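In: The following comprises the amino acid sequence and a computationally predicted model.
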Amino acid sequence: MNIIMTLFLICQILFVQMDQQIMCSSHESNKSDVCLADCATTHTILKSREYFSNLNLADANVQTISDISNLINGSGRANIMLPGGTTIHVDNALYSEKFRRNLLSFKDIRQNGYHIETVNVNNREFLYVTLVSNGKKEVLEKIPALSSGLYFTHIRHVETNVVLNKKINDPTTFILWHDRLGHPGSSMMRIIINNSHGHPLRSHKIFSAGDYNCASCFQGKLIVKPSPSKIVVESPVFLERIRETYVDIFILTCGPFRYFMVLIDASTRWSHVCLLSTRNVAFARLLAQIIKLRAQFPNNPIKTIRLDNVGEFRSHAFQNYCVSIGITIEHCV
C-alpha cells in the first residue's frame, strides 16, 4: 500500500513539473503571460496593469473556495489578445498583483460573442473558442488542457487598447445602426453584426436596452398583440378595429351611474370609459365617441366595431349610420 501511494505521489509530481515546463516554455517563446480559462470564476482576474485601459485602484475582497481573501487591488476595463489573435474585451476585470496566475472567465468569452466547446483530439482534450459567421462555425482558438484538468492559454496586451476602447464604448454609431436595422434587440443585433458586412460595428460593444434610450423601442412596448381568435390575418392599424364592452356597475358609490361602457382598440392600448346612467344612452355615447375619433384621427378610419354584452338590444339608427360610413358591426354569439 505504501509503495502504491509513493508511486502515485511521484507521478503527480512529474505531471506538475511537466505542466510547469510546458507553460514556461510557451511563455518564453511567445513573450506572453500564462492564463487559465476557468468556468467557475465570475470575473476575469489579471496580474498586470498593462492589460487595463481604464483602471480604478481600490482594495477589495475576493471569495475563494477556502475563504475570503484581500487580494484585489482594483478593477476596470481590460483588453487581452489570445494566441490566435482573438481579442477579448472585458468591461469589469479585476486587478490583483498578488495572484499567481491570470484567470479568464468563460462569461467574458461568451459576452464577446464567442462560443466554447470541449473537443477530444488524439486523446488530448482541448477547449475550442468558436465563432458562427454566415452560418459557418470557425475555430478561433484551441486551448489545451493540463493533466490537472485546467485549461491554460497565453495572453498578451493589445497595443491599441485605448483606441479600441473608444470605439467599443461609443454608443452613437451603435444607436444609429440600431435605428437603421429596425430597432432589434441586443441578441438580434449581435447576430446581424456577426453575419453581415458594410458596417463598423464589429469592434463595438453590444449595448443592452438599459444602456441607451430609444424612444421608438419604448413606444413599441405599448403595442398589444391582438388575440388570434379575433384577428386571424395580421395586426390591424390604429382604430381599425374597436371592441366595445358593456358592464353593469354593482358599486353604490358611483352616484347616478349604473353602467359603464369600455371602448378598446384591438392593436394598441388605447381605451375609453363611458359612465352611463341608463342603458338607453349606450349607443348615443358610442356614436358621439365615433364622431370624436373621426375628427381627431382622420387618417385612421374605423372599419369594424365588435359589440360585447349588448346583443339583447339593437339600434337600427346606429347600425344605419355605421353602414353609411363604412363601419362593420359584429355581435357576440
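Out: On my side now, so go ahead.

In: Going by C-alpha atoms from here, please, whenever you check contacts or count neighbours.
Out: Will do.

In: what are the ranges of the helices in the stretch 1-150 of the chain?
Out: Along the stretch 1-150 of the chain, counting by DSSP state H, counting those that start in this stretch, helices occupy 2-30, 106-111.

In: Please identify the most buried of these.
Out: helix 106-111 (a mean of 17; mean count of other CA atoms under 10 Å).

In: In terms of secondary structure, what does that one contact?
Out: strand 87-95, strand 115-121 (3 or more CA pairs under 8 Å, 6 or more residues apart in numbering; DSSP states H and E).

In: Below is an additional structure, to be compared with the one above:
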Amino acid sequence: MRWDDLYVAGVGSYLPARVETAAEAIADGRYTAERQSTNGYRSVHVAAPGETGPTMAAIAGRQAVARSGHAHEEFGLVLHSYIGHQGLDLWTPASYVQRETVGGTAAAFEIKQGCNGFMAALEVAASYVTSRPDVTAALLTGGDAFRMPYIDRWGSDEQTVEGDGAGALVLSTRAGFARVRATYSIGDSSLEPMGRGEDWSDTPFPNGETIGVAARKKTYLLAEDMDLEAAIDKISANVQFSLQQVLKEAEVELSDIRFFLHQNIAESIASYAIYGLLGVDRSTSTYDWGQGLGMVGTADPVIGLDHVIATRSPKPGDLAVLHGAGAGYVWTVAVLEFLETPDWGV
C-alpha cells in the first residue's frame, strides 16, 4: 500500500542495564559454543526483577511521544505487541501502556503475530489513522522480558536468542521526521503448524514446563506429510515477494536504500534469507550491533531505527526499509523516507 501524508513523528527504545554475555551462558551450561558460533549472538540485555514487557514499553513510549511533539489528546490509537508473558494473565497490557504514556480515551489494542507483531501494528495503524479524520496520531509499542521457567532465552530455540527490551513509534498524519512511502504484508497459513507442533493444553504454561520452540519445529519437520523443501521454497518466495512489492509501491529500488532494518535473527538465517536471498548489503543494516541485543521480541526494526538516528546521521532523502517476519507465517515490510535528521539524533 502506498501512503500519502503519513509520517513517523517519533521513535523510542529501552534496553535494561544488565547485560548477559553468550560466554557467561556457555560457562553456566545454558548455551553451547557450537550454537554461539553458528548463530552469532554475543550478548543480551536482561530485565531487572519486576521489569516487564509493558513497563519497558511504557518507557520507550514516553520517549517516542516526547520526541514526536504531539500532544496527548492527538492520539487516537495505541497498539502494543509482544511475544512472551507480560507480567499478568487475564489483563490488558495495551491499556496499561496507554495509561502510562498518553492516557485519554483512544482505543487500545494488542497486536500479536509472533515476531512480526510490531510491523503488523504499523500496517494496521496506518490504515486506522489515515481513514479517520478525527485521529492525528497512533502510538505503537512492543516490549518483552523473557524469563525462566516460561522461556529459556538461550535454549528454547536452537537458533534465536531472545533479549529483553522495548521499542516505540509514533505514527502521524500531521508531520514527522520521516514519511511512510509504502507498507506491504503477506501471509501463508499453510506454514502455521511450524509454530504449533504439539498437543493442545487446557491452561497457559501447563505443568510449569519451559516452552520448547525448537521442539515444536522438530515435530512439524518430522511429520510424514511434511515437505521441507517446499516449506523453505514458500518462505523464500514470500520474503522476496514482500520486499519486491513494497519497493514497487514506494517507487524505489533496493540500491536506493541506505538503511535496511531487519530482526536480530540468527547469523545463519540472516546470511541466507536477508543478505544472500534478497541481495541486501549488510553494511546498510544494524545487524552486527544487534547481535549484542538478541531478538528483542517484536521491536527489533524500530530499535534499529532509533540506533541509526543516533549513530549514522540520516539525511533528508535517505530511505530506510523496516523488515519483519513472524510465525504464522506473516511478513510485513515498510519503506520510510527521511525528511530531516531528528534533533535528538544530532
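Out: Arrived safely, thanks for sending. All of these numbers come straight from a predicted model, not from anything done at the bench.

In: How close are the two chains, by TM-score?
Out: Scored against TM-score structural alignment, normalised by the length of structure 1, the superposed chains reach a TM-score of 0.20; 102 aligned residues with a CA RMSD of 5.9 Å.

In: List the contacts of stretch 70-84 of structure 1.
Out: 51-62, 87-99, 140-141, 153-158, 161 (CA atoms under 8 Å, 6 or more residues apart in numbering).

In: which residues in the stretch 51-200 of structure 2 form strands?
Out: Along the stretch 51-200 of structure 2, the stretches classed as strands by DSSP state E, counting those that start in this stretch are 75-81, 107-111, 137-144, 165-172, 178-187.

In: Quick one: list the elements packing against the last one.
Out: Think strand 178-187 of structure 2. strand 7-14, helix 117-131, helix 228-250, strand 330-338.

In: rewinding a little: buried subset of the contacts of stretch 70-84 of structure 1, written for PyMOL?
Out: Listed next is the PyMOL selection for buried residues among the contacts of stretch 70-84 of structure 1, using 16 or more other CA atoms under 10 Å:
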select buried, resi 51+52+53+54+55+87+88+89+90+91+92+93+94+95+96+97+140+141+153+154+155+156+157+158+161
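
In: Looking at the helices and strands packed on helix 106-111 of structure 1, which is nearest to Phe260 of structure 1?
Out: strand 87-95 (54.8 Å; CA to CA).

In: can you give me the helices for structure 2?
Out: For structure 2, applying DSSP state H gives helices covering 22-27, 33-39, 53-68, 93-101, 117-131, 213-221, 228-250, 267-269, 287-290, 300-311.

In: Quickly compare those helices and say which is most buried.
Out: Among the helices of structure 2 - counting mean count of other CA under 10 Å - the highest mean neighbour count belongs to helix 53-68, which has a mean of 26.

In: what angle separates that one from strand 7-14?
Out: Counting by axes from the mean of the first three to the mean of the last three CA atoms, to 10 degrees, helix 53-68 of structure 2 lies at 130 degrees to strand 7-14.

In: what is the orientation angle of helix 53-68 of structure 2 with helix 93-101?
Out: 50 degrees.

In: Counting by contacts, list what helix 53-68 of structure 2 packs against.
Out: strand 7-14, helix 93-101, strand 137-144, strand 165-172.

In: hmm, back to that, adding distance to Val247 of structure 1, write the helices of the stretch 1-150 of structure 1 out as CSV.
Out: Output for the helices of the stretch 1-150 of structure 1, formatted as CSV (distance: least, CA to CA, whole Å):
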stretch, distance to Val247 of structure 1
helix 2-30, 77
helix 106-111, 52
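
In: could I get the strands of the stretch 51-200 of structure 2 as CSV with mean neighbour count and distance to Leu122 of structure 2?
Out: Formatted as CSV, the strands of the stretch 51-200 of structure 2 follow (neighbours: other CA atoms under 10 Å; distance: least, CA to CA, whole Å):
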stretch, mean neighbour count, distance to Leu122 of structure 2
strand 75-81, 27, 9
strand 107-111, 19, 10
strand 137-144, 33, 7
strand 165-172, 32, 8
strand 178-187, 23, 8
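
In: Same list, the helices and strands packed on strand 178-187 of structure 2, but as TSV with distance to Ala57 of structure 2 please.
Out: Output for these, formatted as TSV (distance: least, CA to CA, whole Å):
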stretch	distance to Ala57 of structure 2
strand 7-14	8
helix 117-131	12
helix 228-250	28
strand 330-338	21
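
In: Ok, which of the ones you listed comes nearest Arg35 of structure 2?
Out: Closest among those, using CA to CA: helix 228-250, at 21.3 Å.

In: Does anything pack onto that closest one? Which helices or strands?
Out: strand 178-187, strand 330-338.

In: Now distance to Gly10 of structure 2 too, for those, in JSON lines please.
Out: Compiled in JSON lines, those are given as follows (distance: least, CA to CA, whole Å):
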{"stretch": "strand 178-187", "distance to Gly10 of structure 2": "9"}
{"stretch": "strand 330-338", "distance to Gly10 of structure 2": "12"}
